[in-house]
Structures are given as C-alpha cells and as structure tokens.
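> Please work out how this folds:
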Amino acid sequence: MKMKTISAGVMALLLMTSCVSKKVYTDLESKYADLKKENRALSDENKGITKDRNELDLKSKDLQAQLDKLKAERDKLSKDYASTKSGLDKMQSSYSDLEKTSGETNASISKKNRELLAELEAKEKALAAEQDRLNKIKAELQERSQRVDELEGMIAAQEAGLKKLKETLSKALNGFTGKGLTVEQKNGKVYVSMENKLLFGSGSWTVGTEGKKAVVEVAKVLAANPDIAVLIEGHTDNAAYKGSNEISDNWDLSTKRATAIVHILKENKGVDPKNLTAAGRSEFAPIAGNDTAEGKSKNRRIEIILTPKLDELSKMLNEI
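Purely as a prediction, here's the structure:
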C-alpha cells in the first residue's frame, strides 16, 4: 500500500513539472492497461485449466464405471455358461434314453421305431446347435475374463506405483516435516500440500529459499517418474487481496503462485513441461474454516497433484 502511495505521488509530481512528465504518465497508463489485459487473459486461462482438470476426473470415473460394467457382463456370461451346460447334459441323457428305447423296440412296431428315430435325429441337431452355442459362450467368457484380469492387474500395478511414489516423496521431503508440508495418497492420486508460510510472504508470489528447496526435491522425484501428470493448484483464504496494482484479486494471486511453482519444477531438465499444469483456485476450495487464524493458514497453500496417465487403460477398455 505504501508503494502505491509513493507511486501516485511521483506521478502527480511529474505531471506538475513539465510536458515530458505527462508523456511518462501516459506511458505508465498504457502499461497499466496492458497489465490489466494480461490479468484477464490469465483468468480466462485459469478457467480453461480448471475445466480440463474436471474433465480428467470425469474420465477417470468413467473408466472405473466401464470396468465395473465389464465385470458384471463377465459374471452374467459365467451364469449363462453354467445354465447352458446343465441343459446340454440333460439333453445328452435324454438322447441316450431314446437310443436305448429304439434299440429295444420290436420289429413289429416299426412305426413307433421310425418316430423314435426321427425324434433322435431332431435331438441330435438340437444337441449340435446347443454345443456350438456353448462353445461360443465359453470362448467369449474366457476372453472377457482375461481382459478383466489384465485390467485388474494394471489397476493394481498403478496403485502400487502410486504407493511407491508417495513413499519416495515422503522420504525426499522428510526434512520439511512440521513446516506445513504433507504428502497424501487418495482417489488414485498423490497430493503434496505446502502451506504458504513455507513458500511465500504475505501477498507475494515469489518463492522463498526454504520453500524452493522443497519444490526442487519434488522436481527430482518427477524427473524420475516421467509418466505422471502434474497439476499445481494455488489456494488462498477468503481475505480480500490488498497488494500491488499488478494483480487485482485472490484469483490472480493464486494463479501467479501456482505458476511460480511450475517455473521452479521445469528448471529440472528431466521434468517434461507438457506434464505440468498450473491453476488458481482462489478461496473456493478450502480445507479448513476461515474463521480462525489457524484455518486461514491451512487454506493458504499450494497443492501439487500427481496423477498416473490413463491412456493405456482407456485403450484396453475400447478394445473390449
């Protein structure tokens, strides 16, 4: 606020001194307008990023729903197979009884014999058709079961990979325990949460020395895991932003803070920038109440969300 007052005073003084000072003031006005335009562009980009994140979450839920549906189809096929096999066994028994009866029939009752033979022929055809159907069901059941086993194996491997990733991150960030940093695995993702007291000064988006050390450690882990999508979210409390004119509100502040973390992460050449996404959530995703200083402190944070890519799972489900 102090800088804003000084700047206003300097501009007023310049306007009173000469026509050259008025030109400087005009240039400053132009730069201010450009900054406001950039701010609006950042806000629009932030909305697009939030939309992409929501689509990714929906895609993950859709994949799980497809897997559940596939399991249900497999179970139904298994029941159908058992029922058809039971019917086939009964038909084979009936066929044997008819064949025995036909063999014991006296030559004097040839009419009855011909009827039995005709019935036997019909039973043979029905038996062959049912056997073909049973074979097809059995083959389809085996194929579906194999696909389900493969999908379950991939999901289990992915869960194991996430667990190992969490353990690696926890070990790498062990030195920051008690400094507002947590590592958690939930919903098929790993969350690294850092409170702003570790990263930023009040109203600032410049990462401090200690906070940068923590982000650099995260970057090392990401470099060793190139198949992980990374979403960096900036969060604030509900107090209105009262900083410089360079940004206008908590949306801008949270976005700039997320972007600052991205810049540090991509300094590690092993981190693929295509895997990184920055998003500002402002005050609208709190994890604690804003009615206490402790709650506000927890809400002012950066969340680094690590998600395994689902391309291979999607491809397998589409092939079924």
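> Please count neighbours and contacts with C-alpha atoms only from this point.
Will do.
> Could you give the number of residues near the closest residue to K179 other than its chain neighbours?
Sequence neighbours aside, L198 is the residue nearest to K179 in space, at 6.4 Å (criterion: Cα to Cα, 6 or more residues apart in numbering). Neighbours of L198 under the rule other Cα atoms under 10 Å: 20.
> where's L198 relative to K256, distance?
L198 is 16 Å from K256, where distance means Cα to Cα, to the nearest Å.
> and what of K212?
The value you get for K212 to K256, if Cα to Cα is used, is 15 Å.
> Here is a second sequence; please produce its structure as well for comparison:
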Amino acid sequence: MRAYLLSSALLMMVILGTGCVSNKKFAQLQSSYNNLANQNRELDGKYQTARRDLSGATARVQSLEEQIAAQRTSLAALQEALDRCLKSTSEGNVNISKLVDEINASNRYIQHLVNTKNKSDSLNLVLTNNLTRSLSREEMRDVDVQVLKGVVYISLSDNMLYKSGSYEILPRASETLSKIAKIIKDYREYDVLIEGNTDNVPISQKNIRNNWDLSALRASSVVQSLQNDHGVDPKRMTAGGRGEYNPIASNDTEAGKARNRRTQIIITPKLDQFMELIEKAPENTDSVPGDSLQPAAPVQR
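Sure, this is the predicted structure:
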C-alpha cells in the first residue's frame, strides 16, 4: 500500500513539475504506474499471506510451549515419585537379591504345580484308555468316558443299570461294573464319587418320594455293588443324588431325557493331596508328589 501511494505521488510530482508532457511520455509514465500498482498488489497479497502464516506459527508455538510445560510437570511428578520410591527402599533396607530369590522360588513352585497337574492328567488319560479298551462295543453304547479338567467321568445309562423307575441293579450290569471296579482298585489313591441323575418326569413309586430319592438310591445301589460284589474299599466312595437338576441335554425330547437318566462315576485324586500342594510348597521341587498317584499294579487288559 505504501509503494502504491509513493508511486502515485511521484507521478503527480512529475506531471506538476513538467507541466504539459507529450503523449508518449505520458504513456510511459502510465505504464510505469500500472506496473508499480501490480507489484504493490502482489506484495500486499504476500504480506497478507505472511501475516496468516505468522499467526498460525504463533498458535503452534504456543501449543508446543503448553505441551512442553505439561511434560515438564509430568516429569517433575515422575521424578518426585521416583525419589519417594528410592527413599522408601533405602529406609526399608529392602534386600533386592532376596526378593529376586523369592520370586524365582515362586516361579519354580508354580512350574512344579503345573508339572504335577500334567502328570495327574496323564494318569487320568491312561486310566481312561485302560477302561475303554476293556469295554466291549456293546458296553460302550451305554458307557461314556471323559476327562474334564483332570477328572475322569464315567457315565452309565440307566437302561444298562436299572429297570425303569427302579434302583435295583440289573444282572447284566455286573460285568461292566466289574471292569470299572478293577480300574478303581488299581488306582487306590483316587477318590470315587457315585452320582445319580434323572430326567424331569415325576416318579410314581410308593416308597420313592421324588427324583431326588430315586437318584440317591441309584447311586447308593452302585456304591454297594462295587463294595459287596467287586471289592472296592467303601472308604473311598461317596454316593450322591442330583435328581433332575443336573441335565446334560434338553428334557423336551425322549433322546434328551435318556441322556439325562444316567449314573456318573467320578474318579479324582484325593482332595487333601491338592490342598497339601496349595498350602505348602515342597522343599525339593525335583521330587513330584504326583508320583504317589501311580497305580498300585499294572492294569490287566
């Protein structure tokens, strides 16, 4: 803008100073004036652009300064926390080497528990394989064997074990129970839970009040058969009934009801062995208590 006013003033001075000028001279002056005016507009545009850039740069600088201030505040807080931590460590006379040793000991114990569990799982798989190999194809239709979370579940259908609505064991179930008893006796360090389950159809027997009674009586019948007919130590066994309240299938279909009418033989390592592992770490992690879960004698096929 200043250049534009200056050029205008110069032009007026030239005209006034020389009086009348020739047309050629006037055209030259007019051309010069126009060029200067164009340059002035161009310079003014650059000036405005520079002002906007400067304003944006100023805002960015202010933002960066605020971020730097925030980072400095955060750094100061972290330094203060570190100083407190170092002071606390010094005042408490913490033995870092001892802490590392304790952490390593804990890690070794955790690995020991994992190894023990793996051994237990392996034994359960051996137990399962031995049992399934001993069962005939016909028996396998009524017997389901699974290992879930380190526990062996042997599920027996009610068709194989009892008459409908009864808890008396059928003679044909004796051979299958004898094979299961052989496995139980070989693994004498395992506990055995016999669990009766029913569908949701109400029972109509004079001496049986409901499905709770029926499921408990069926479990008790299996326990007594394993004890009296097949020599399983009764101290290792527990009988329980869950009635219709532990279904594995829908009771809306006959097939689902048939699956729910079952007696489960649950074989698991003794609870006190696991509690001992949890409550007290072994002095020598090279010795694995899981070895005590080995069967008393090789399983005969």
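> Trace the residue nearest to K179 of structure 1 over to structure 2, please.
Matched across to structure 2, L198 of structure 1 falls on M160, judged by TM-score structural alignment.
> so its match, which of the three states?
Reduced to three states with DSSP: H, G, I helix; E, B strand; the rest coil, the structure at M160 of structure 2 is helix.
> Could you do T307 of structure 1 as well?
strand.
> Could you pull up the residues touching it?
Neighbour list for T307 of structure 1: 188-190, 228-230 [criterion: Cα atoms under 8 Å, 6 or more residues apart in numbering].
> Which helix runs longest in structure 2?
When structure 2 is parsed with DSSP state H, its longest helix is helix 23-92.
> Over in structure 1, find the residue span the next helix or strand after it aligns onto.
Downstream of helix 23-92 of structure 2, the next assigned helix or strand under DSSP states H and E is helix 96-134. Aligned by TM-score structural alignment, helix 96-134 of structure 2 falls on residues 134-172 of structure 1.
> just the helices in structure 1 please.
Going by DSSP H, structure 1 shows helices at 2-17, 19-104, 110-172, 196-199, 209-223, 250-265, 293-299, 311-319.
> Please convert these to a markdown table, extending it with distance to F284 of structure 1.
A markdown table is the format used below for the helices of structure 1 (distance: least, Cα to Cα, whole Å):
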| stretch | distance to F284 of structure 1 |
| --- | --- |
| helix 2-17 | 28 |
| helix 19-104 | 12 |
| helix 110-172 | 26 |
| helix 196-199 | 16 |
| helix 209-223 | 24 |
| helix 250-265 | 10 |
| helix 293-299 | 10 |
| helix 311-319 | 30 |
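> which residue in structure 1 lines up with G196 of structure 2?
When structure 1 is aligned by TM-score structural alignment, G196 of structure 2 is paired with G234.
> and if you look at R261 of structure 2?
R261 of structure 2 maps onto R300 in structure 1, by TM-score structural alignment.
> which residues touch that match?
So R300 of structure 1 contacts 195-196, 235-237 (Cα under 8 Å, 6+ apart).
> separation between the nearest residue to it once chain neighbours are set aside and M16 of structure 1?
Leaving out its chain neighbours, the residue that sits closest to R300 of structure 1 by Cα to Cα, 6+ apart is T236, at 4.3 Å. T236 of structure 1 sits 41 Å away from M16 of structure 1, going by Cα to Cα.
> So which of those two has more stuff around it?
Each of T236 of structure 1 and M16 has its neighbours counted (other Cα under 10 Å); T236 has more, 29 against 10.
> how much space between that one and M154 of structure 1?
T236 of structure 1 sits at a distance of 37 Å from M154 of structure 1 (criterion: Cα to Cα).
> Ok, A172 of structure 1 next?
27 Å.
> and if you look at V192 of structure 1?
Taking Cα to Cα, one finds V192 of structure 1 at 24 Å from M154 of structure 1.
> Out of these two, name the residue with the larger neighbour count.
The neighbour count for V192 of structure 1 versus M154, taken as other Cα under 10 Å, is higher for V192 (21 against 14).
> so that one sits right up against L181, yeah?
Yes. V192 of structure 1 lies in contact with L181 (Cα atoms under 8 Å); the separation is 7.3 Å.
> tally of neighbours for L135 of structure 2?
When neighbours are counted by other Cα under 10 Å, L135 of structure 2 comes out with 17.
> if I pick the match of G196 of structure 2, what's in contact with it?
254-258, 279-282, 301-303 are the contacts of G234 of structure 1 under Cα under 8 Å, 6+ apart.
> Taking those together, which two end up most distant?
For those, with distances taken as Cα to Cα, the pair at the greatest spread is K256 and E303 (13.6 Å).
> Now stretch 186-204 of structure 2: buried residues?
186-200, 203 (16 or more other Cα atoms under 10 Å).
> Which single one of those residues is nearest to A255 of structure 2?
For these, the nearest to A255 of structure 2 is D199 (10.7 Å; Cα to Cα).
> And that closest one, how far from K87 of structure 2?
Counting by Cα to Cα, the gap from D199 of structure 2 to K87 of structure 2 is 67 Å.
> Can you tell me how far N124 of structure 2 is from E66 of structure 2?
65 Å.
> Y33 of structure 2 now?
For Y33 of structure 2, the distance to E66 of structure 2 (Cα to Cα) stands at 49 Å.
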